[in-house]
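Student: sequence first, then the predicted structure:
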Amino acid sequence: MKLKLLSMSCTLALAGWTPASQAAVTFNTFVDSSDLSSTLGNNATIGFAYAGDKFVGSVYYGSNNNQLYSTDLTGGNVAKFGSAISGFSGEIYVTSSLGIGGYGPRDVFAGSEAAGRVVRVAHDGSTQGDFVTGLTGGVRSMAFDPYGMYGNQLIVATNAGNIYTVNNTGSATLLANVGEDAEGLSFAPQQFGTYAKGTLFVASEGSGTLRAIAPGGGITNAVTGIYGAEMVSFVPLNLGSSGNPVEGFYSANYAQNVIKASASDFTPYLGDAIVTSETYHTVHRVHWSGTSFDVSTIGQFPAQPEDGIFVTADVIKPSVPEPETWAMVVGGLMVLPLFRRLRSRQG
């Protein structure tokens, strides 16, 4: 919801935070405003996702609101991606499949707050169509379960507070209802307080609550009082390990551009939750001290934070084949010697 800007005279101290003496996280422009404007006539960035050989994003109301765009891995060569999506408007959210859970690698999925449906776009943008329909509430956030606690399925949250699991055929199952909009979601890469590795967390801007959602649908208020909580994203444990410059943290910087912080900025926070505030335009670290969750301020956005993602070695490298694929590969390797012997006899 774009009801902007509460007075900055409302200090973080009033919100229960002590600002860091010096921002540990700094941002640089990744996708330039002029490139977005020249291609779309719109630089009001909202969604942003890594899709293997490209990034894919979206923009807010106005020109090309329902048209996704792509960039190369340096943030350049902005181009329209796929076709304009009929019926989509407002905030458009995007994510990309991981090649697990029966999903193909790097297809792009888009959902709109104006519609309870998700569209799948082929990785190359050549085809697209409805994947999930009939959800209660407009789509507010989406991500794939990378750890398997939720079956490696697509998780979709709506402005009605519904959290769904979606399998690879597009069949949606209600997992939980948090009672309010859930605009951010992510998965813990290790045990986080009393919550197991892989646990799903959702953030709600209205109440500033970070909630844990168990695989059986149980809901726990993990952290409260993060006012304007917009996005939650856990810092991966191997962030920066590949040395690939693509690694880092990316975010839509509404209503200007897309920005990036280097992987090294987050190495002190591996395994922690990063939550951005739409109210204060700040970046917060949620850390388990051993007895409680501590919230601290580690950065300031140039404008207003929207979708944010970490790109790591795990998502850059090709996905690990599923068991069925390994069986085919091994079967093929076993057949090769026989084929060679037959050819030698024929020769």
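Tutor: Yep, that arrived.
Student: could you use CA atoms for every contact and neighbour count after this?
Tutor: Noted.
Student: which of the residues in stretch 209-223 are buried?
Tutor: Residues 209-215, 222-223 are the ones in stretch 209-223 that count as buried (16 or more other C-alpha atoms under 10 Å).
Student: narrow these to those in strands?
Tutor: 209-213, 222-223 (DSSP state E).
Student: of these, closest to Val275?
Tutor: Nearest to Val275, judged by C-alpha to C-alpha, of these is Leu210 at 8.8 Å.
Student: got the contact list for the closest residue to the closest one other than its chain neighbours?
Tutor: The shortest distance from Leu210 to any non-neighbouring residue, by C-alpha to C-alpha, 6 or more residues apart in numbering, is to Ala203 (4.6 Å). Contacts for Ala203 (C-alpha atoms under 8 Å, 6 or more residues apart in numbering) come out as 182-185, 209-211, 229-232.
Student: alright, now check it against this:
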Amino acid sequence: MQFNDSSLWDIAPDGTATELVTGLNSSQGLDWGGGTGYGDYLYCTSNSNIYEIGLDGSVSVFTYHWCAGGLAIDITGNYGGYMYTSTGCQDHIYEIDFSGNDSMFSDWPTWIDGGGPQDICFDSTGRYGGQMFVATDFIESQSHVSGVFALDTLGNATRFTNEIVAARTIAFDEYGLFGNDMFVVGTSSFEGIAKIWRVQTDGTATGFADVLQTSPMNIAFGSDGAMYVAEYSSADELVTVSRIMPIADTPKIYHVDGVGGDNGNDGLT
């Protein structure tokens, strides 16, 4: 798990947080390469670098790409099994091969001011066509490219849901306790408060959970089947990780004091 104070934190099942890596400036995208051609490393975008992080905390630059933000590795095989990153400065999606060489995958949504692609996620369940999905969070004047979009293998983008007009992150329940559904952090209006949405295979979105009086940053599903939600309170400079189960279960709320930063994009994987 990564917070926006330039550190990468390891959170144990009992909620204990241990700082794993420091010195990551404005880090955003985070994904695990295990089981892919990228090996058993974490990959993290930070200050236009994509870093390769070993389980021992060792850090090296995997590749450089200007304004690299969102990051995901194709685990479906439908997109070559490659790594993909979004760029907020240029508002494009790039493919990164196993050697770190990049090429443009899609020029969508083109060069637009006022936001950009926030997150990339691949359908790990197979229920959503095994597609790539991109969350974008633009200003209202650019509403035609803001929300949740599916990108086909040629890089063509199609709006997937109409209810969410601005999106921060996307996650799929690959373990089944939440119906193998898609979940999105986003808003239904450009002035609205972000919440967690549940999105069906036909694109219908319904509110799933409101959040504490904070800003939801990211969602991930653990091997225990639970949903984990990272929220950031700028007033308290506190990141809270909440555990959500679909059955009667006492939620575990993990408070990590003194961890946090400005209201940026925090990653959870």
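Tutor: Sure thing, it's come through. Remember, predicted model here, so these are calculated numbers, not experimental data.
Student: distance to Asp32 of the first structure added to the buried residues of stretch 209-223 of the first structure, as CSV?
Tutor: Formatted as CSV, those follow (distance: C-alpha to C-alpha, whole Å):
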residue, distance to Asp32 of the first structure
Thr209, 32
Leu210, 31
Arg211, 34
Ala212, 35
Ile213, 36
Ala214, 39
Pro215, 40
Ala222, 36
Val223, 35
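Student: out of those, who's nearest Asp72 of the first structure?
Tutor: Once C-alpha to C-alpha is applied, the member of these that ends up nearest Asp72 of the first structure is Leu210, at 32.9 Å.
Student: check contacts around that closest one.
Tutor: Contacts of Leu210 of the first structure were listed using C-alpha under 8 Å, 6+ apart, and they are 201-204, 221-224, 226, 229.
Student: switch to 10 Å and redo it
Tutor: 182, 184-185, 201-204, 220-226, 229, 231-232, 273, 275, 286 (C-alpha atoms under 10 Å, 6 or more residues apart in numbering).
Student: Ile73 of the second structure too?
Tutor: Contacts of Ile73 of the second structure (C-alpha under 10 Å, 6+ apart): 30-34, 36-38, 43, 79-85, 95-96, 120-122.
Student: what of Ser7 of the second structure?
Tutor: Neighbours of Ser7 of the second structure in contact, by C-alpha under 10 Å, 6+ apart: 1, 19-27, 259-260.
Student: just those residues: which are in strands?
Tutor: Filtering those for strands - DSSP E - leaves 19-21, 27.
Student: determine how far stretch 59-75 of the second structure lies from the middle of the whole chain.
Tutor: 13 Å (C-alpha atoms, centre = their mean, to the nearest Å).
Student: repeat that for stretch 34-50 of the first structure.
Tutor: 17 Å.
Student: in that stretch, what counts as buried?
Tutor: Buried residues in stretch 34-50 of the first structure, counted by 16+ other C-alpha under 10 Å: 35-37, 40-50.
Student: mind listing the helices for the first structure?
Tutor: Taking DSSP state H to define them, one finds helices in the first structure at 33-40, 313-316, 323-346.
Student: buried ones in the last one, by neighbour count?
Tutor: Right, helix 323-346 of the first structure. So, applying 16+ other C-alpha under 10 Å, helix 323-346 of the first structure has no buried residues.
Student: for stretch 5-21 of the second structure, same thing?
Tutor: 5-9, 11, 17, 20-21.
Student: now, these that are in strands?
Tutor: Under the assignment DSSP E, these contribute 7-9, 11, 17, 20-21 to strands.
Student: show the buried residues in the contacts of Leu210 of the first structure.
Tutor: Among those, the ones that count as buried by 16+ other C-alpha under 10 Å are 182, 184-185, 201-204, 222-224, 226, 229, 231-232, 273, 275, 286.
Student: could you find the closest non-adjacent residue to Tyr250 of the first structure?
Tutor: Lys260 (4.5 Å).
Student: the one you found: neighbouring residues, count only.
Tutor: If you count neighbours by other C-alpha atoms under 10 Å, Lys260 of the first structure ends up with 24.
Student: got it, and Ser99 of the second structure?
Tutor: Neighbours of Ser99 of the second structure under the rule other C-alpha under 10 Å: 10.
Student: aligned partner of it in the first structure?
Tutor: Structural alignment (TM-score structural alignment) places Ser99 of the second structure against Asp124 in the first structure.
Student: from Val56 of the first structure, how far off is its match?
Tutor: Noted for Asp124 of the first structure: a distance of 11 Å to Val56 of the first structure, by C-alpha to C-alpha, to the nearest Å.
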